[in-house]
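Engineer: any chance you could fold what I've pasted below:
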Amino acid sequence: MPPRAVLTSAAGVGDAEAQWLAEAFSARPRRLSPTALVIPVDEAPEGLVAPSGCDLNILSGGFVPRLFIADMDSTMIEVECIDELADYAGVKPQVSDITERAMRGELDFEEALRERVSLLKGLPVSVLQECYNQRITFSPGAAALLAGLRGAGVETALVSGGFTFFSERVAAELGFHSHQANSLEVDNGHLTGRVTPPILGRAAKEEALRRISERLGISPFQAVAIGDGANDLAMIGAAGLGIAYKAKPAVAAEADVRLDHSDLSAVLALIGVALP
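Structural biologist: This is a model prediction of the structure:
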C-alpha cells in the first residue's frame, strides 16, 4: 500500500473538499465514506492547510492493525467521569481545574488523581450509577468505530485512568474485548476518598499495550492507540499508529495523527477499514 493522504470531517467531505484534495496532490481521490476521502501521495506539499473543519493526515502504506487500545474519558466518551462525580459532591470547579492541568501534563497524574478522589469522600455509591445514566455520553462515531473494528477482527481494549465502574459499562455497551481502570475504595456504601492501589496512569497504559500485544503474539507496532491527555502519551508513542483525538497540545504534537474536527469513525478511514 503506497503512502496516502486521508481527509476526514465529522460534517462530511463534499465535492469542494474533493476538488481541493485533487488539486493539492495532483491525483484523483477515492471516497471512503461521506466523511472521508483518501488519495495516494508521494509527499505532502509544504504549507498545505486543510479546508476548514477537516483533518488531513499523511500516512505511510502497509499498516494493518491487530489491536486498538483507547483512552476512555474525553476520548470514547465526551466527559471526564471524575469531573461529573465532583458535580454531585459540589466540588466540580476544584476537581475540573486539577483534571485540566493533569491532562495538559502540568501535574503528576497519580498525585492529581489522589487529590481529586479525596474530594469525593462521603459520596454515596448509588451516585455512580446515576452519574452514568445521566451524564455519560459516547463520543460521536464511537459505536461505528467499534463495530468496524470488530468486523475486521481487531482486538479492542479500553484502558482508562478513570474508574472501573464506568469503564466496565462503557466497554460492554460499545463492545470492547477488555477494559481496565482504577477502583474507587468503598466503605459502608460511600466513597472513602481513596483509590485502591496500584493507580493506572501513564506508565500503566503503555504496559497494558505491551502486555496485550504480547498475549496476541504481535508487536506494539501493530497497534493503534488513541487518547487526548498527557497520561496517554506513552501509550500513543509505543503504538504503531498513535492518534490524538481532540487532544491537549502536548499530545497533538507527539501523535502520528491528529483528529481535531472528525468524529471517531475517521479512525476506520485512517487504517483502511470500511465503515459498517
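Engineer: when you work out contacts or count neighbours from here on, use the C-alpha atoms and nothing else.
Structural biologist: Fine.
Engineer: list the contacts for the residue nearest to Gly189 when sequence neighbours are not counted?
Structural biologist: Closest residue in space to Gly189, ignoring its immediate chain neighbours: Val125 at 5.5 Å, by CA to CA, 6 or more residues apart in numbering. Val125 makes contact with 186, 189-191, according to CA atoms under 8 Å, 6 or more residues apart in numbering.
Engineer: next, the second sequence, to be compared with the first:
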Amino acid sequence: MTTTSNTADAIAQAPGLVCQGFVPPLKLRDFKLIAFDMDSTLINIECVDEIADAAGRKAEVASITEAAMRGEITDYKESLRRRVALLKGVTVAHMQQVYDERLQLNPGAAELVAACQAAGLKTLLVSGGFTFFTDRIRDRLKIDSTRSNVLEEQDGVLTGRMVDQAWGDICDGDEKRKMLLQTCADLGIDPSQAIAMGDGANDLPMMGVAGLSVAYHAKPAVREKAMVAINAGGLDRLLEVVRLEP
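Structural biologist: Here you go, the predicted model:
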C-alpha cells in the first residue's frame, strides 16, 4: 500500500473529520486563496447576539440568528435588518466590551491562517457581521481583505440601521460568493484554487463555487454539502486534509 493510501485511510478514520467527493490529502500550495466566515467560524461568538445582550434582547436576536443559520429564514437580509433594529440604543462602548471580554479566536484559527499565509495563500474574511469586529480580526490575523456590514451610529450610539456601501447594502450569502469570485479574478486565479470555510447557510453560496469547501462545527445542511466537515477539534484540523508539503 502506498504512503498516500495510508494517509487517506488515516484521514478517513479520523474522529470528527469527514471528507467527501475527493481523496485526501491535498496540497495546500495548490491553492491560492482561503476565504473565512467570521462568526462561529474564525471566532467563538455570534457578534450580533452578544451586542443584543447589552440591550437585554439577546434571546430574541439569537433565535432569529439560529433560524437564519439553519436556513429556515430564506431572506438573510431581512433577518439581519430585524436583528440590527433591536440593537438600537446600544453604545459603541458596549461593542468594545464584547470584543474585549467575550470574543475569542476559535481553536486553531491563528495556526491555520498563519500556515496558509506561509504557503503563499491570500486570505479573505467575508462576514454577515460588522466592520467593528472584522476590522479588528483582520488586523489581529493580518488578513488581506474583508467584506462585512457597517452599523450606523450617532454620537457613539447605534441607530438600529446599517450603512449602504459602494458595493451594496448587506453582505449576505450572495455577496460572499461575489466577493470570493471577485477576489479570484483580481488575483488572476480560478475559483477552483480557492478554499471557503464557514458554518451557516449563508456560507453555502461561496462554498459552492470554491475548489474546496469546509464546514466548521456547522449546521447539518452545511455539513452535508461541504467537501470537508470538521465536527471536532480546531480549524487547523484542515491541515490534516490539506498538507503543507511542497
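Engineer: tm score of chain vs chain?
Structural biologist: After superposition, the two chains reach a TM-score (TM-score structural alignment, normalised by the length of structure 2) of 0.90; 236 aligned residues with a CA RMSD of 2.2 Å.
Engineer: the residue nearest to Gly189 of structure 1 matches what in structure 2?
Structural biologist: The alignment partner of Val125 of structure 1 in structure 2, by TM-score structural alignment, is Val92.
Engineer: and Val273 of structure 1, how close does it get to Arg66 of structure 1?
Structural biologist: Per CA to CA, to the nearest Å, Val273 of structure 1 is found 12 Å from Arg66 of structure 1.
Engineer: how close does the match of Val125 of structure 1 sit to Glu153 of structure 2?
Structural biologist: 8 Å.
Engineer: cool, Asp172 of structure 2 as well?
Structural biologist: 21 Å.
Engineer: once you drop chain neighbours, what's closest to the aligned partner of Ser178 of structure 1 in structure 2?
Structural biologist: In structure 2, the residue paired with Ser178 of structure 1 according to TM-score structural alignment is Ser145. Distances taken as CA to CA, 6+ apart put Leu124 closest to Ser145 of structure 2, at 5.1 Å, once the chain neighbours are dropped.
Engineer: got it, and Leu141 of structure 2?
Structural biologist: Counting by CA to CA, 6+ apart, Leu141 of structure 2 lies nearest to Ala110, which is 6.7 Å off, once chain neighbours are set aside.
Engineer: map Ala225 of structure 1 onto structure 2.
Structural biologist: Using TM-score structural alignment, Ala225 of structure 1 lines up with Ala196 in structure 2.
Engineer: which ones are touching its match?
Structural biologist: 34-36, 206-207, 210, 212-214.
Engineer: tell me which of these is nearest to Leu187 of structure 2?
Structural biologist: Ile34 (12.2 Å; CA to CA).
Engineer: counterpart of that closest one over in structure 1?
Structural biologist: Using TM-score structural alignment, Ile34 of structure 2 sits opposite Phe68 in structure 1.
Engineer: and that match, how far is that from Asn57 of structure 1?
Structural biologist: 19 Å.
Engineer: more neighbours, those two?
Structural biologist: Phe68 (21 against 18; other CA atoms under 10 Å).
Engineer: give the helix, strand or coil label for that one.
Structural biologist: strand (DSSP: H, G, I helix; E, B strand; the rest coil).
Engineer: that one against Gly153, yeah?
Structural biologist: No: using CA atoms under 8 Å, Phe68 of structure 1 is not in contact with Gly153; the gap is 10.5 Å.
Engineer: quick one on the thing from earlier: so for Asp172 and Glu153 of structure 2, which residue has more residues nearby?
Structural biologist: Legend: neighbour count by other CA under 10 Å for Asp172 of structure 2 and Glu153, higher for Asp172 (22 against 18).
Engineer: how about the corresponding residue of structure 1 for the more buried one: what's its closest non-neighbour residue?
Structural biologist: Matched across to structure 1, Asp172 of structure 2 falls on Gly201, judged by TM-score structural alignment. The spatial neighbour of Gly201 of structure 1 that comes closest, neighbours along the chain excluded (CA to CA, 6+ apart), is Gly161 at 5.5 Å.
Engineer: alignment lookup: the one you found to structure 2.
Structural biologist: With TM-score structural alignment as the criterion, Gly161 of structure 1 matches Gly128.
Engineer: ok, Ile77 of structure 1 next?
Structural biologist: Counting by TM-score structural alignment, the partner of Ile77 of structure 1 is Ile43.
Engineer: please report how far the nearest residue to that match once chain neighbours are set aside lies from Leu121 of structure 2.
Structural biologist: When the adjacent residues along the chain are set aside, Ile43 of structure 2 lies closest to Leu105, with 4.3 Å between them (CA to CA, 6+ apart). Computed as CA to CA, the Leu105 of structure 2 to Leu121 of structure 2 distance reads 20 Å.
Engineer: have a look at those two and say which one is more surrounded.
Structural biologist: Leu121 (22 against 17).
Engineer: touching stretch 9-25 of structure 2 from outside, list them.
Structural biologist: 4, 7-8, 226-233, 237, 240-243.
Engineer: how about 7 Å then?
Structural biologist: Identification of contacts with stretch 9-25 of structure 2 by CA atoms under 7 Å, 6 or more residues apart in numbering yields 7-8, 227-232, 241-243.
Engineer: before we move on, what about stretch 171-182 of structure 2?
Structural biologist: By CA under 7 Å, 6+ apart, stretch 171-182 of structure 2 touches 76-77, 126-128, 148-149, 191, 202-203, 205-206.
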